[in-house]
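Participant: just a sequence and a predicted model for now, questions to come.
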Amino acid sequence: MPIVQSMVSTPSSSAPLAPAQTLWVPGTPPLELRVWGRKPRGGAAPLVLHFHGGAFVSGDLDSGACLAELLASSGAVVASLAYPLAPAHRFPDAVEAGYAALEWLHKQRTRLAGSTAPLFLAGEEAGGNLAAAVALMARDRAHPPLAGQILVAPMLDPCNATASLRQTMGEATGCKWMDGWQQYLRGPMDAEHPYAVPGRAQRLAGLPPALILTGGDDPMRDEALAYAERLRGAGIAVHSGVLPSTTGWPDSLSEQPAQECPCAVEVREHFRAFFQAATPPPPS
């Protein structure tokens, strides 16, 4: 994917982040957003709606702070969503909450990130599933326009039958990702719904460009790469990367501060390049 000159500001990773602020998306109940990064003077920054991981049943804004901070230190304004968790809230509650937050952010983009701010989705593990699902929903509802989707170790296959997952689990008898799917889906029919399982979506054309990152030891590796190939086959611009086999992903993404996240430097560079490449150049 070529890098193009853009109107988006991408400050250096050494620049201090603005303190996170809390915003609320109106609704019943209202949805909490934790916002990282700052609107640049005289320009615009990528505006990212971020979904934390936790196998659909756990996780919160604190556990999602690692990836949110990495995104923000790559030049974005990042709004991390406290979405409703299963089993109290099964599919499609989290996806609909994500879409509501996306619509609200689109309306607030001038205030938060600049009038020309491009809009992105991002998430890790189950949050990667939700980011992909909301991208499908935004395409189907023809609004809002998206500049890209960032999926990190995304949880896309309820069958849990990939080689990478089997290699990671070894002889273990329990699988938290399988348990998470069982608590998230209402029944077998949901496993065929593209918003529940984007990896099984039959129609992928018209989606925004994607950055898909996984690790060599990531149990989600095979399903992430399979989705990347399916997107490419549908004509979607995709950049995918497999980082070294010492990431400990996806668990380590919620267990350490951003600066200590395995492969933090590489991840940040992937983010920065994707923001630049997915943003239209300024008019000549």
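Facilitator: That came in fine, so what should we check first?
Participant: alpha carbons only for contacts and neighbour counts from here, please
Facilitator: Will do.
Participant: the strands in this structure, which residues?
Facilitator: Remark: strands assigned in the chain by DSSP state E are 21-25, 31-36, 47-51, 77-81, 119-124, 148-152, 210-215, 238-243.
Participant: would you turn those strands into CSV with mean neighbour count?
Facilitator: CSV is the format used below for the strands of the chain (neighbours: other Cα atoms under 10 Å):
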stretch, mean neighbour count
strand 21-25, 14
strand 31-36, 21
strand 47-51, 31
strand 77-81, 29
strand 119-124, 28
strand 148-152, 29
strand 210-215, 25
strand 238-243, 18
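Participant: in JSON lines: these, plus distance to residue 195.
Facilitator: Converted to JSON lines, these look like this (distance: least, Cα to Cα, whole Å):
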{"stretch": "strand 21-25", "distance to residue 195": "21"}
{"stretch": "strand 31-36", "distance to residue 195": "20"}
{"stretch": "strand 47-51", "distance to residue 195": "15"}
{"stretch": "strand 77-81", "distance to residue 195": "18"}
{"stretch": "strand 119-124", "distance to residue 195": "14"}
{"stretch": "strand 148-152", "distance to residue 195": "15"}
{"stretch": "strand 210-215", "distance to residue 195": "17"}
{"stretch": "strand 238-243", "distance to residue 195": "20"}
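Participant: please compare the first structure with the one that follows:
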Amino acid sequence: MRRAMNNSSPSRVIDASPSGVELRIPDGAGIVHLARWYPHPATDAPLVLHLHAGGFVSAPAAGRMTAIERLLVQAGASVVSLQYPLAPAHPFPHALCAAYTSMLHLYREPTYARKKTYVAGAEAGGNIAAGLAMMVRDRNELPLAGQILFSPMLNPLLATDSQRRAKAGTAGCRFVEAWRRYAPRPSDASHPYAAPADAVRLDGLAQALLFTSDDDPLRDETRAYSQRLIAHGTHTQLLSLPSPTNFPAAYMHEAPAQAPWTAVALDSLRRLFAGTAHS
């Protein structure tokens, strides 16, 4: 996996709008990643690198904030939402490398640096966020205050009860196709950064806040992963949000204002950021 150069050039602002500031983030190897920055006026606001849903192969429509981006901003964070490279053109570990080098670049650049830095991801982005937390631990180049995982895709086996109830795991379903395109080689699907559910070493990771719901196809693997994190000594909180949520499809759009799960998620995020703001 590529490492960012120590003297990377600054992020370049290429467009500013009420919906955020578009950035170009160099990775030190001649590749530039696009991102959208939602700044927060407070100088001590935490910085969150957000990784979107989309089954590794697609991204939310441009021009409006997704439900997760809005929640993170409302909770008091300065959010950088990365447009990571998509499969199948860019299978594992391209997206993970892009996320890591982007976070390292932001950590080193005073314009975007914050006292506390988090990674947040939903569905496929939750997979990348979990892998990034392991990568940060293993490389030991920057601090990570926490990982925020919304219905993360963690296990390519697709054999849980919640997935069967959602009719996932059958040939041609979106989760099967997502894993096939993101981790096409057996060695990819068995790598702990790609399949965190099967990782042997989970100690030493940043604290974790995980979200799921009773109607979430990824409910069981989210719950199982939270239990494994706790068993390995990672401070972990699991929130089961009120149904209906329409997870994981809801992560690709702006949630309706009346969606009951958003208020519970917002309160938990605010508590997380407040609890680590001065630790």
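Facilitator: Everything's here; your move. Quantities reported herein were computed from a predicted structural model and do not represent experimental measurements.
Participant: residue 198 of the first structure is nearest to which of the strands of the first structure?
Facilitator: strand 148-152 (11.7 Å; Cα to Cα).
Participant: which stretch of the second structure lines up against the closest one?
Facilitator: Under TM-score structural alignment, strand 148-152 of the first structure corresponds to residues 146-150 of the second structure.
Participant: contacts for that stretch, please.
Facilitator: 117-123, 126, 129-130, 133, 206-212 (Cα atoms under 8 Å, 6 or more residues apart in numbering).
Participant: cool, and stretch 72-85 of the second structure?
Facilitator: Contacts of stretch 72-85 of the second structure (Cα under 8 Å, 6+ apart): 33-40, 45-52, 59, 69, 94-95, 98-99, 266-267, 269-270, 273.
Participant: cutoff 7 Å now
Facilitator: 33-40, 45-51, 94-95, 98-99, 266, 269-270 (Cα atoms under 7 Å, 6 or more residues apart in numbering).
Participant: next: stretch 239-253 of the first structure.
Facilitator: For stretch 239-253 of the first structure, contacts defined as Cα under 7 Å, 6+ apart pick out 1, 66-67, 125, 153, 210-218, 228, 261-263.
Participant: please repeat the previous calculation with a cut-off of 8 Å.
Facilitator: 1, 63-64, 66-67, 124-125, 153, 210-221, 225, 228, 261-263.
Participant: so for residue 175 of the first structure, which of the strands of the first structure sits nearest?
Facilitator: Going by Cα to Cα, the one of those nearest residue 175 of the first structure is strand 119-124, 17.7 Å.
Participant: that closest one maps to which residues in the second structure?
Facilitator: On the second structure, the counterpart of strand 119-124 of the first structure by TM-score structural alignment is residues 117-122.
Participant: give me the most central residue, the second structure.
Facilitator: Closest to where the C-alpha atoms of the second structure average out (Cα atoms, centre = their mean) is residue 121, at 1.8 Å.
Participant: which parts of the first structure are helices?
Facilitator: In the first structure, the helices defined using DSSP state H lie at 65-72, 93-113, 126-140, 163-169, 176-184, 221-233, 264-277.
Participant: next, the angle helix 93-113 makes with the fifth one.
Facilitator: Between the direction of helix 176-184 of the first structure and that of helix 93-113, the angle (axes from the mean of the first three to the mean of the last three Cα atoms, to 10 degrees) works out to 100 degrees.
Participant: how about the third one?
Facilitator: With the same axes, to 10 degrees as the basis, helix 126-140 of the first structure and helix 93-113 are set at 80 degrees to each other.
Participant: next one: the first one
Facilitator: Relative orientation of helix 65-72 of the first structure and helix 93-113, computed by the same axes, to 10 degrees: 40 degrees.
Participant: check the mean deviation of helix 65-72 of the first structure from the second structure.
Facilitator: If you overlay the two and look at helix 65-72 of the first structure, the average distance to its match in the second structure is 1.2 Å (mean Cα distance after the TM-score superposition for the first structure).
Participant: what span of the second structure is that helix aligned with?
Facilitator: Against the second structure, helix 65-72 of the first structure falls on residues 66-73 (TM-score structural alignment).
Participant: got it, and the fourth one?
Facilitator: The alignment of helix 163-169 of the first structure onto the second structure (TM-score structural alignment) spans residues 161-167.
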